[in-house]
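Peer 1: Structure of the sequence below:
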Amino acid sequence: MTDCRTRYPLLLIHGLNCRDDWIFPYWGRVADILREHGATVYLSGQDAWGSVPGNARALLRRAEDILTETGSEKLNLLAHSKGGLEARYLISTLGFAPKAASLTTICTPHHGSRAAAEWLARERVCRIAGRGLEGFWRARGDRDPDFPAAVSALTPEAMARFNEENPDSPLVYYQSWGARLDGAGWDPMDRLQLRLTRSDAPTDGLVSPDSAAWGRWRGTLAGVSHQDAAGGRRRKRPGFDAGEFYIRLVQELAEMGF
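Peer 2: Model prediction:
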């Protein structure tokens, strides 16, 4: 069996519009698969629609609890989508750099989304959608959902400021992957997301590969959607199996001494 035991525990950090205690796991079977191969894996537990600073503060509490529980000096942070921005804020603004061995981001909009700016321009639609989503997730455990803050943080202008204010730490190893849907995608959800993000094309349905590049760029997962890149839809696309991808990723971290 492939050995995924790393020097430091793994903290999987989810993105928007889901919680780790939701009935449909954000990471699908990824966490269980990694544990089956020897990895020590924890989930992040931040809000589905929290702001980047608010969720990063929740991550800090979670990370410190894990370090205390395990006795480890550091963690490996593995983040998908907006979770990667919260991890970067945790490292750079909240001072977690000495305790972060690595940060791997998957489909994170490091350079922003033009589609996010376009949605914010639809003020009435955003207001109605935001109230609905905040209420839905507050009833399911969100402590401080903030739809406007979460979406406005993803615009190219906001991310330019964020990147200036959150420079990389020389203490942390950074790497990233992006994804790209080819053609119209496999299913109606893929096609809808591609239509909504046409201004950012090509994309994984939500984030472009160009925006996902940060630190050591590992490349683009071709023909893979935003959700499939995290394993949340529990399906195999031609040429991509989320469980196998994360096994290889974690095994590589282990070989690097992380």
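
Peer 1: contacts and neighbour counts: CA atoms only from here.
Peer 2: Will do.

Peer 1: Check which element follows the lengthiest helix in the chain along the chain.
Peer 2: Ranked by residue count and defined by DSSP state H, the top helix of the chain is helix 52-70. Sequence order places strand 75-80 as the next helix or strand after helix 52-70, per DSSP states H and E.

Peer 1: how far out from the middle of the chain is the following helix or strand past that next one?
Peer 2: The C-terminal neighbour of strand 75-80 among helices and strands, as given by DSSP H and E, is helix 83-92. Averaging C-alpha positions (Cα atoms, centre = their mean, to the nearest Å) puts helix 83-92 10 Å from its chain's average.

Peer 1: buried stuff in the next helix or strand after helix 83-92?
Peer 2: Per DSSP H and E, helix 83-92 leads on to strand 100-106 as the next helix or strand towards the C-terminus. Buried positions in strand 100-106, judged by neighbour count with 16 or more other Cα atoms under 10 Å: 100-106.

Peer 1: Would you do the same for the sequence below? I want to compare the two.
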Amino acid sequence: MSALCGAISIGSAHAASGVQQVTASVQSDYAKTKYPILFTHGMFGFSRLGVAAFGLDYWYQILPDLARNGSTVFAAQISPLESTEVRGEQLLAQVEDVRALTGKEKVNLIGHSHGGPTIRYIEIVRPQYVASLTGVGATFRGSKVADDLLANRGGAQFLSIATNYIIGPIIAFSQGNTGLKSNLNASLTSISEQGSSAFNQRYPTPALASTCSQNGATSRNGVYYYSWTGTSQVTNVLDVVDSAIAVLGPISYGSLNNDGLVPRCNTRFGKVIRDDYDWNHLDEVNQVLGIRGLFSTDPVSVYRQHANRLKLQGL
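Peer 2: Predicted structure coming up:
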């Protein structure tokens, strides 16, 4: 199959708010969950850059595979750089779209990186809409990379200009939604360890244990919690973009116990499926273009297995 998500038999549609449904010729019901699955991207993220015939999906090859295996799947389109609350309100509108489109009262939410706290926001404001929350390399307790960038005022100001006025608008334009604004400072503040701690104090959850040596609650009031992450940095020298990004974590943390941006501890949430995949932060969503370590686990298969897990749980 072509690497780009425009292969024959794979399609998509957008609701007015930007949510993207991915469809495919169904080959099995292995991943046929009771409730639809809505995927939420992280910083600098997108639903798709370009058009269906020739575009790049953030969740590279993942959603078409789930659709082929019976899932009803959607990709959220929210600001690439904004606070958790702003992104959360944008996501809430798309959760309501998915409910209307499918006739289902609940959704399964999966969030990568800053998408983790963003999907938590939905449970905070509309718990009745949520069947499950799953974080992937998620910044539930933040990333010190953000704290360090914020502490470097000169560097942060330069990055803000570049991202708010160049990179962010390019991402928005490439998705066909120029209304998506970017605010790097708000984004970094939200995913910083300090900002994440404040968010978790305002909106506590039993899914986050008091220490990393413990596990959080796996469910509350019928909402189920899951997470997984990688702990590698440079996994393939051919993946230049990936490798460049993945050096930030070791600089901030002084250790290798992270995925290049987020430490293992800060991603642990609910039932930890696994916290040591041989992936870096972008490998977790099968980017860039599926390039990863030669013997590493296929991310596409992990998402497929998780959909089956949700199915067996009645979700």
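
Peer 1: what about the most centrally placed residue in structure 2, distance to Thr134 of structure 2?
Peer 2: Using Cα atoms, centre = their mean, the residue of structure 2 that lies closest to the mean C-alpha position is His112, 1.9 Å off. With distances taken as Cα to Cα, to the nearest Å, His112 of structure 2 is found 9 Å from Thr134 of structure 2.

Peer 1: before we move on, what about Asp276 of structure 2?
Peer 2: Relative to Thr134 of structure 2, and taking Cα to Cα, Asp276 of structure 2 is found at 16 Å.

Peer 1: ok, whichever residue in structure 1 pairs up with Leu180 of structure 2 - how many residues close by?
Peer 2: In structure 1, the residue matched to Leu180 of structure 2 (TM-score structural alignment) is Arg143. The tally of other residues near Arg143 of structure 1 (other Cα atoms under 10 Å) stands at 17.

Peer 1: how about the residue nearest to Arg143 of structure 1 when sequence neighbours are not counted, what does it touch?
Peer 2: Leaving out its chain neighbours, the residue that sits closest to Arg143 of structure 1 by Cα to Cα, 6 or more residues apart in numbering is Asp47, at 6.8 Å. Asp47 of structure 1 makes contact with 18-19, 55, 141-145, according to Cα atoms under 8 Å, 6 or more residues apart in numbering.

Peer 1: I'd like to know which of those residues is nearest to Ala179 of structure 1.
Peer 2: Nearest to Ala179 of structure 1 among those: Cys18, at 19.7 Å, using Cα to Cα.

Peer 1: That closest one matches what in structure 2?
Peer 2: Using TM-score structural alignment, Cys18 of structure 1 pairs with Gly45 in structure 2.

Peer 1: Verify the contact between its match and Tyr58 for me.
Peer 2: Yes: with contact defined as Cα atoms under 8 Å, Gly45 of structure 2 reaches Tyr58; the gap is 6.7 Å.

Peer 1: mind listing the strands for the stretch 151-258 of structure 1?
Peer 2: According to DSSP state E, counting those that start in this stretch, the stretch 151-258 of structure 1 carries its strands in the segments 173-180, 216-222.

Peer 1: Tell me which of the ones you listed is the most buried.
Peer 2: Most buried of these, by mean neighbour count (mean count of other Cα atoms under 10 Å): strand 173-180, with a mean of 23.

Peer 1: After superposing, tell me the mean distance of it to structure 2.
Peer 2: Superposing on structure 2 and averaging over aligned pairs (mean Cα distance after the TM-score superposition for structure 1), strand 173-180 of structure 1 comes out at 0.9 Å.

Peer 1: So which bit of structure 2 is that strand matched to?
Peer 2: Under TM-score structural alignment, the match for strand 173-180 of structure 1 is residues 224-231.

Peer 1: try stretch 123-131 of structure 1
Peer 2: Counting by TM-score structural alignment, stretch 123-131 of structure 1 corresponds to 153-161 in structure 2.
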